[in-house]
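my questions concern the predicted model and sequence given below.
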Amino acid sequence: MLQTAGNLLARSRAAGRICVINYHRVLQTPHPLLPSEPDVATFRWQMELLARCFNVLPLRQALALMDAGTLPPRSVCITFDDGYSAVHELALPVLQRFKLPATVFVTSGHLGQNTMWNDRIIEAVQSLRSERLDLRSLGLASYSLRNTDERLATIGVLTEHSKYLPPSKRHALIRQLEEMAGENLVPGQMLTPDMVRALDRNGIEIGAHTVTHPILTSMDDESAQSEITSSKEQLEALLDKPVQLFAYPNGKVGKDYDARHVEMVRRAGFAAAFTTAVGAITKEQDRFQLPRSRPWDRTPFMFGLRLLSWMAQGPPR
């Protein structure tokens, strides 16, 4: 049914469009405080559906075929952001099983490091033994932690607040959380340089995602350009090959990046850049603001239908 619907779309104005799926990591088992991240079983059926019902292409190849007017119907690309080690350890075997390509946008400064700052918030809040978290001394509020839903809500508030803090203030908040929790971070959540090389050897394209994953609009122009350019240079030195694709951290136009940063990405020598806007890629779009998003659906049919709806929609609205 999904194939038939996709072929009908391909004969309409939806012809020549690409849907790009965006993940961060794959979990060994479901995690109550990471409800949006698929576990291996979920990721497996998602990849099986893509292999059976869609044409999954390497990202750069898909763009080239679109430009040439030879893009197959139901074209989909798979991407991962940040650079979690689970992409190598858990996602890669599934991708190999179904012979699917993917692109990993790596935050180069976190290679071999313990955790991203947002994961430190999750781990600290998860480890707090009290039923309330009082952060009024930092100009925030007092938050209830009586159950999983309340802890999840608290994590959401703190993560959204921390995204737009200067790095020094974000670090101070996270350190206070960790001290309150007595948290000892578990090492090994991020890709190592050797894992990145292994992904590359196995046909997974590596893209850049800045050095430290800042919100670009919160930085001065010189620092933002350095984050963009240095991430490309560091990954190219690691792989000894060009890195041509870039993804904006957080990826919301006007809020997380703007026209200045689009020009910085062009200047750095990338061939294309990706946002987190919902919709399909069309030939007419700015090659440095291409959409991609994450299907949240929990069943195969709705997951596939979501992708077809993006193709029908076209560019982000």
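Happy to help now that I have it. Numbers count the residues shown, from 1 in each chain.

drop to CA atoms for contacts and neighbour counts, all remaining ones
Will do.

check which residues of the longest helix along the chain are buried.
Determined from DSSP state H, the single longest helix within the chain is helix 221-239. Buried residues in helix 221-239, defined by neighbour count with 16 or more other CA atoms under 10 Å: 224-225, 227-236, 239.

okay if I get those as TSV plus distance to Leu152?
As requested, the buried residues of helix 221-239 are exported to TSV (distance: CA to CA, whole Å):
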residue	distance to Leu152
Ala224	31
Gln225	34
Glu227	30
Ile228	31
Thr229	35
Ser230	34
Ser231	31
Lys232	34
Glu233	37
Gln234	35
Leu235	34
Glu236	37
Leu239	38
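
report all helices and strands that the longest helix of the chain contacts.
Here helix 221-239 touches helix 193-201, strand 205-208, helix 259-268, going by 3 or more CA pairs under 8 Å, 6 or more residues apart in numbering; DSSP states H and E.

count the neighbours of Leu65 for me.
Neighbour count of Leu65, defined by other CA atoms under 10 Å: 14.

find the residue at the geometric middle of this protein.
Nearest to the mean C-alpha position of the chain, counting by CA atoms, centre = their mean, stands Asp81 at 3.0 Å.

now do that one against Arg44, distance only.
Computed with CA to CA, to the nearest Å, the distance linking Asp81 and Arg44 is 18 Å.

so which helix or strand takes in the residue nearest to the centre of the chain?
Following DSSP states H and E, one finds Asp81 within strand 75-82.

list of residues touching the longest helix of the chain?
Outside helix 221-239, the residues that touch it by CA atoms under 8 Å, 6 or more residues apart in numbering are 107-109, 193, 197, 200, 207-212, 216, 242-243, 260-261, 264-265, 268.

write a ChimeraX command that selects only the buried members of those.
A single ChimeraX command selects the buried members of the contacts of helix 221-239 (16+ other CA under 10 Å):
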select :107,108,109,193,197,207,208,209,210,211,212,216,243,261,264,265,268
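
okay, one more to line up with it:
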Amino acid sequence: MNKIINFHAVNNSEWFENVIVYLKQKYDVVGIKQLYDHYYNGKTLRNACLITVDDGHLSSAEVIYPILKKHNVPAVFFVSPKIACRDGITNFWFQEISGYDMDRLWQIGREFLNLKTPVHTEWIKEMNIDDIWKMIAYYQKFYHVSPKAPQNMTTEQIRQIDREGLVAIGAHTLTHPILANETGLRAEEEICSSITRLEAMLGHPVLTFAYPNGIPDVNFGVREKCILKGTSVKLAFSTQPRNFRTSDDVFAIPRYGLSTGSMNFVRLKLFLGKYYSPLRKLIRG
């Protein structure tokens, strides 16, 4: 059962270390080179596990990476060079709105951006990235809210991790838009510029990419995969929760997400695999 496990921000070092120890005991933990050889050179992987981390939150450098080094576990970190360089914005939009009054935010969206009545709680994920940042700017102005302090890794932290070689660095767009919501030109800029700027930062080709949010045919599709095929990227990752196999589309590789929960929960989620989400929905009615 070959799996890719994806994390985001992790602030509980004890929890993360327990998960890493468990993964090492249960799986053959591999790096990105072995995954590349699996897809492109026919290398057989059995009961393998690759660890990935999205967004480049400070905890990637301060919590996750030291534990990976301690246990000599390879991984892939997906980051935005624009965010790391503090180029105009220092946080992703979802980090900036954390703690905001969502009713007030919606009121601003309705009054100034002519948004329709939301039909679900994740309405903001149906907006394009420019409108999201306009809404944030209005909110900060009207409610006298200051921009948050930077929450993500710096350029030097990313370069240092890359130099040490245990963790590969991949691209994750410039500003974390839901790519399907953007025009073709904007999607191309977000993808291609994140790759070329990251390559300039690191001094070598970038071979991996992770789609923001990452649900196939919802958050990205044929257009985004075609854009990636014209870059240096050879492996691109979705958030479709299932085991990986040689027949996968290498520009939509599946991953399971982990963020919190007891070790019993972690074991259960990994055991159930692709059946976890449908069973949870069924139980919740």
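Cool, got the structure. As the structure is a computational prediction, the values presented were derived from the model and not from experiment.

quick one: TM-score?
TM-score for the superposed chains, counting by TM-score structural alignment, normalised by the length of the second structure: 0.83, backed by 264 aligned residues with a CA RMSD of 2.6 Å.

quick one on the thing from earlier: after the longest helix of the first structure comes which helix or strand?
As assigned by DSSP H and E, the chain's next helix or strand after helix 221-239 of the first structure is strand 245-247.

which residues of the second structure does that next one align to?
Against the second structure, the aligned range for strand 245-247 of the first structure is residues 208-210 (TM-score structural alignment).

for the matching stretch, the distance to its chain's centre please.
From the chain centre to the centre of stretch 208-210 of the second structure is a distance of 9 Å (CA atoms, centre = their mean, to the nearest Å).

and what of stretch 165-175 of the first structure?
Relative to its chain's centre, stretch 165-175 of the first structure lies at 22 Å (CA atoms, centre = their mean).

start and end residues in the second structure for it, please.
On the second structure, the counterpart of stretch 165-175 of the first structure by TM-score structural alignment is residues 127-137.

now do the buried residues in the matching stretch.
The neighbour-count check on stretch 127-137 of the second structure (16+ other CA under 10 Å) flags Asn128, Ile129, Ile132, Trp133, Met135, Ile136 as buried.

which element is the closest residue to the fifth one other than its chain neighbours on?
Pointing back at Met135 of the second structure there. Excluding the flanking residues, the one nearest Met135 of the second structure by CA to CA, 6 or more residues apart in numbering is Gly109, at 6.0 Å. Assigned by DSSP H and E, Gly109 of the second structure belongs to helix 102-113.

list the buried residues in that helix.
Result for helix 102-113 of the second structure [16+ other CA under 10 Å]: buried residues Leu105, Trp106, Gln107, Ile108, Gly109.

got the contact list for the counterpart of the third one in the first structure?
Gln107 of the second structure maps onto Arg136 in the first structure when the alignment is built from TM-score structural alignment. Applying CA under 8 Å, 6+ apart, we find Arg136 of the first structure in contact with Ser142.

how about the strands in the first structure?
In the first structure, the strands defined using DSSP state E lie at 18-23, 55-56, 75-82, 103-106, 132-134, 142-144, 205-208, 245-247, 272-274.

how about the longest one, aligned to which bit of the second structure?
Matched against the second structure by TM-score structural alignment, strand 75-82 of the first structure falls on residues 48-55.

what comes up buried for the matching stretch?
For stretch 48-55 of the second structure, a neighbour-count test (16+ other CA under 10 Å) marks Ala48, Cys49, Leu50, Ile51, Thr52, Val53, Asp54, Asp55 as buried.

looking at those, spot the one nearest Met1 of the second structure.
Nearest to Met1 of the second structure, judged by CA to CA, of the buried residues of stretch 48-55 of the second structure is Ala48 at 7.0 Å.

any idea how far the closest one is from Ala149 of the second structure?
Distance from Ala48 of the second structure to Ala149 of the second structure, counting by CA to CA: 38 Å.

now swap in Gly99 of the second structure and tell me
Noted for Gly99 of the second structure: a distance of 14 Å to Ala149 of the second structure, by CA to CA.

and Asp249 of the second structure, by the same measure?
38 Å.

which one of those two has more residues nearby?
Using other CA under 10 Å as the criterion, Asp249 of the second structure and Ala149 rank with Asp249 on top: 15 against 9.

trace the more buried one over to the first structure, please.
Under the alignment (TM-score structural alignment), Asp249 of the second structure pairs with Asp286 in the first structure.

repeat that for Ala75 of the second structure.
In the first structure, Ala75 of the second structure lines up with Ala102, judged by TM-score structural alignment.

repeat that for Ala9 of the second structure.
When the first structure is aligned by TM-score structural alignment, the residue opposite Ala9 of the second structure is Arg25.

what does Cys192 of the second structure give?
Applying TM-score structural alignment, one finds that Cys192 of the second structure aligns to Thr229 in the first structure.

tell me the counterpart of Gln61 of the first structure in the second structure.
Using TM-score structural alignment, the partner of Gln61 of the first structure in the second structure is Gln34.

could you check how far its match is from Ile67 of the second structure?
Gln34 of the second structure is 21 Å from Ile67 of the second structure, by CA to CA.

look at the two and report which has more neighbours.
Relative neighbour count places Ile67 above the other of Gln34 of the second structure and Ile67, with 20 against 17, counting by other CA under 10 Å.

can you give me the distance of that one to Phe16 of the second structure?
Using CA to CA, Ile67 of the second structure is found at 8 Å from Phe16 of the second structure.
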